[in-house]
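# Below are the sequence and a predicted model; questions follow.
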Amino acid sequence: MAGVYLSAWNSLTLSRDRPEGSISCTAHPAVDLIFMDPSHAHLLGPADIRELAARIDVTPTKKLGQNFVHDPNTVRMILAAADLRPDDHVVEVGPGLGSLTLGLLETVERVTAVEIDPRLAELLPTTVATRAPGLEHRLALIHSDALKIRAEDIQTPTALVANLPYNVSVPVLLHLLELFPSIRRVLVMVQSEVADRLAAKPGSKIYGVPSVKAGFYGEVRRAGSIGKNVFWPAPKIESGLVRIDCFASPDQPWPRDAELRKQLFPLIDAAFAQRRKTLRSALKGHFGSAAAAEAALLRAGIEPSARGETLSTADYVRLAQEVAGEQ
């Protein structure tokens, strides 16, 4: 797969001899940082979106989860909800035709966009140069599947703001949060039902694996609802915004390190694999026996007869830490 490397408009290349996923991003020496009010940005409207798609003969596909935002007010709503700082480095997954990208470039000093569709990846720098001249140096573009991104591909991002592909939204979200502990803020658009699940609290019928795993990284909440008509083509489902304020030192309740996560996430999966069973029964396979599961739960101060849906992320973390301490 070709990789797209952008450090400034004059140095855009489509590289076929560098490994997919690597990037080059160097500020243009002749351009000073300018931060403009997104309300005055040259954002894309419905006619712009259709014209750009026709230019490269793109028909949105369900396989890639492509629904392009064509409403500038929705872009402004996302930017406001993200609460970004001028010095943020934002990762955007699935920039598509550039609706959100343009708003981000006029808000922060650096955006790394990850696009799987080669036609869209090739068009985006042209769109930026035309619609936001002087800001091209802020964009780094990676032509890749977001699930194949590696930690070394993106240097110290501080925020994730994206209209995530709905068919892989949760895996992409968790993958990027795992890779980049530098991320302090997340604002993503996902299917409304998924947004509800991510932000669900213990005891809710929709509380589950995504809720607990997202809660490992920070405080999760719904940040808004998005109607169907702001997209082209209009999807059959409603959309929602989810915001995560990530835990960071010195106030984080537990470390966001790989070792704890390796203990924690399999526990979460096991607890919800048999949702209606007690934790003593649901975790017996994980611990080797029901008796061993009960002993671990009691050491962590958790009632073995409880069900997985009643435990908070903090409860699961405590259990994982107890298990790690016994090893």
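Nice, I can see it.
# Only C-alpha atoms from now on, for both contacts and neighbour counts.
Fine.
# Verify the stated contact: Gln321 with Leu260.
Yes: the pair Gln321 / Leu260 is scored as a contact, 7.1 Å apart, by CA atoms under 8 Å.
# And the helices in this structure?
Taking DSSP state H, the helices of the chain run over residues 46-55, 72-82, 99-105, 118-131, 169-179, 192-199, 209-217, 258-273, 279-282, 284-287, 290-299, 313-326.
# And for the protein, the residue most distant from the center?
Using CA atoms, centre = their mean, the residue of the chain lying farthest from its centre is Ala291. It sits 38.8 Å away.
# list the contacts for that residue?
Shown in contact with Ala291 (CA atoms under 8 Å, 6 or more residues apart in numbering): Arg280, Lys284.
# And Leu123, by the same measure?
Here Leu123 is in contact with Ile56, Leu97 (CA under 8 Å, 6+ apart).
# how about 10 Å then?
Leu52, Ala53, Arg55, Ile56, Gly96, Leu97, Gly98 (CA atoms under 10 Å, 6 or more residues apart in numbering).
# Check the contact between the first one and Leu97; I expect there is one.
Yes: in this structure, Leu52 is within contact of Leu97 by CA atoms under 10 Å, at 7.1 Å.
# Distance check, Thr107 against Met189.
In this structure, Thr107 and Met189 are 18 Å apart, going by CA to CA, to the nearest Å.
# For Ile142, give its distance to Pro181.
Ile142 sits 20 Å away from Pro181, taking CA to CA as the criterion.
# Which one's more surrounded, these two?
Neighbour tally, Ile142 and Pro181, criterion other CA atoms under 10 Å: the higher count belongs to Ile142, 27 against 18.
# and the more buried one, how far is that from Ala162?
Noted for Ile142: a distance of 15 Å to Ala162, by CA to CA.
# next one: Val230
For Val230, the distance to Ala162 equals 15 Å [CA to CA].
# Looking only at neighbour counts, state which of those two leads.
Neighbour tally, Val230 and Ala162, criterion other CA under 10 Å: the higher count belongs to Ala162, 25 against 20.
# dropping in the other structure now:
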Amino acid sequence: MTAPETPASAGPRLLGPADVRSLAARLGLRPTKQRGQNFVIDPNSVRRIVRAAGLAETGETVLEVGPGLGSLTLALLADGHRVTAVEIDPLLAEALPGTIATYAPDQADRLTVVPADAMTVTSEQIGSPEACVANLPYNVAVPVLLHLLEIAPTLRHGLVMVQAEVADRLAAPPGSRTYGIPSAKAAWYAEVRRAGPVGRQIFWPAPNVDSGLVGFERREPPKTEATREEVFAVIDAAFSQRRKTVRSALARWLPNREALDEVLRVAGVDPGARGEVLGITEFARIAGVRAQMPGPDPVSP
């Protein structure tokens, strides 16, 4: 892949609108909705994102998903961090090292590109990143984030850009209108917070939806005798019928009504409550009590 011409300034130099369009034209690239390709074209925005991520001044190993043409990658490198970039598009994965070598030659040795799908990337491929800062593909943002938190226990914190509606769901507390499966499952791994809005005008092409930043700080999951998979099965069942009580919603998960009533009693959960008012601690207690009871395994929703 032919690298772009060397900018007048040796760098690190961030990508502006003309740079992004020039790189895309040189690659013959047309952004696709299928892969959620909306490239950031505003240097001030990527600087703001890196500042908001709260990364250590001494530098961290940062996991970036979907680096695209390298806008955020350059900002992370310029701030003194090492970047492991996971890119599913072979064309972009091949081109990124050349772009970094051109726009930030002194930082190029701190970039590792992993040509892989973030939905299936392995811990062996990404190593031991300490933080995640990324503009996540909007159509798969939640499963990607949950997968990364599961396979990379070294991820202590992070800041990701997602669709505004998804940001609300991820950060929603129990009892709120937007609280649901993404909120509860993310809470298993981390404390999640809304970290600000992002304007449409910073992207090319501009998306048809608003965007938002979500920050997270990893914490230990609730103590339970159940596995993560067993806890997540309870969450899935509880939200499979949002308007029903926990007792009704979990009836398919545990068809034996007497056993279900006993699980809820021991777990200290009101059977008349709805799943949307339960936090991750309550879901973990329900799964943990059931895991210690004799009888057939619960049914997956």
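The structure has been received and is ready for your questions. Because the structure is predicted, anything quoted here is derived from the model rather than measured.
# For Arg243 of the first structure, find the nearest of the helices of the first structure.
Minimum separation from Arg243 of the first structure across the helices of the first structure (CA to CA) falls at helix 72-82, 7.3 Å.
# Tell me the buried residues in the closest one?
Pro72, Thr74, Val75, Arg76, Ile78, Leu79, Ala81, Ala82 (16 or more other CA atoms under 10 Å).
# just the angle between that helix and helix 46-55, please?
100 degrees (axes from the mean of the first three to the mean of the last three CA atoms, to 10 degrees).
# what does helix 72-82 of the first structure correspond to over in the second structure?
The alignment of helix 72-82 of the first structure onto the second structure (TM-score structural alignment) spans residues 43-53.
# gap between that stretch and the chain center?
17 Å (CA atoms, centre = their mean, to the nearest Å).
# what's it in contact with?
Outside stretch 43-53 of the second structure, the residues touching it (CA under 10 Å, 6+ apart) are 13-17, 40, 71-76, 78-79, 131-135, 157-161, 195-196, 198-199, 202, 213-216.
# hmm, try it at 7 Å
Judged by CA atoms under 7 Å, 6 or more residues apart in numbering, the contacts made with stretch 43-53 of the second structure from elsewhere in the structure are Leu14, Leu15, Gly16, Leu72, Ala75, Leu76, Gly158, Leu159.
# And the fourth one, what's its match in the first structure?
When you say that, I think you mean Leu72 of the second structure. Residue correspondence to the first structure (TM-score structural alignment): Leu72 of the second structure is matched to Leu100.
# Can you report how many residues neighbour its match?
Close neighbours of Leu100 of the first structure, defined as other CA under 10 Å, add up to 27.
# next one: Gly227 of the first structure
Gly227 of the first structure has 14 neighbouring residues, counting by other CA under 10 Å.
# Could you do Ala78 of the second structure as well?
For Ala78 of the second structure, the count of nearby residues is 19 (other CA under 10 Å).
# That one: what's it in contact with?
Ala78 of the second structure makes contacts with Pro12, as judged by CA under 7 Å, 6+ apart.
# Okay, buried residues for stretch 219-233 of the second structure please.
Of the residues in stretch 219-233 of the second structure, those scored as buried under the neighbour-count criterion (16+ other CA under 10 Å) are Pro222, Thr224, Glu225, Ala226, Arg228, Glu230, Val231, Phe232, Ala233.
# I'd like to know which of those is nearest to Thr58 of the second structure.
Out of these, the one with the shortest distance to Thr58 of the second structure is Pro222. That distance is 31.4 Å, counting by CA to CA.
# Find the nearest non-adjacent residue to the match of Leu72 of the second structure, please.
The shortest distance from Leu100 of the first structure to any residue other than its chain neighbours is 5.7 Å, reached at Val75 (CA to CA, 6 or more residues apart in numbering).
# ditto for Val170 of the first structure
Ranked by CA to CA, 6+ apart and with sequence neighbours excluded, the top spatial neighbour of Val170 of the first structure is Pro210, at 7.1 Å.
# From Gly218 of the first structure, how far out is the one you found?
Using CA to CA, which is the criterion applied here, Pro210 of the first structure is 13 Å from Gly218 of the first structure.
# Repeat that for Ser312 of the first structure.
Using CA to CA, Ser312 of the first structure is found at 13 Å from Gly218 of the first structure.
# Please apply the same query to Glu51 of the first structure.
Relative to Gly218 of the first structure, Glu51 of the first structure is positioned 40 Å away (criterion: CA to CA).
# what about those two, which has more around it?
Using other CA under 10 Å as the criterion, Glu51 of the first structure and Gly218 rank with Gly218 on top: 20 against 11.
# which position in the second structure aligns with that one?
Structural alignment (TM-score structural alignment) places Gly218 of the first structure against Ala190 in the second structure.
# What's Ala131 of the second structure aligned with over in the first structure?
Using TM-score structural alignment as the criterion, Ala131 of the second structure maps onto Ala159 of the first structure.
# I'd guessed that match sits against Leu187; true?
No: using CA atoms under 7 Å, Ala159 of the first structure is not in contact with Leu187, being 8.1 Å away.
# about what we covered before: tell me which of Leu52 and Leu97 of the first structure has more neighbours.
Neighbours per residue (other CA under 10 Å) separate Leu52 of the first structure from Leu97, with Leu97 holding more: 27 against 18.
# close enough to count as contact, the more buried one and Thr126?
No: checked against CA under 7 Å, the pair Leu97 of the first structure and Thr126 is beyond contact range at 10.4 Å.
# List of residues touching stretch 161-170 of the first structure?
Applying CA under 7 Å, 6+ apart, the contact partners of stretch 161-170 of the first structure are 64-66, 90-94, 186-191.
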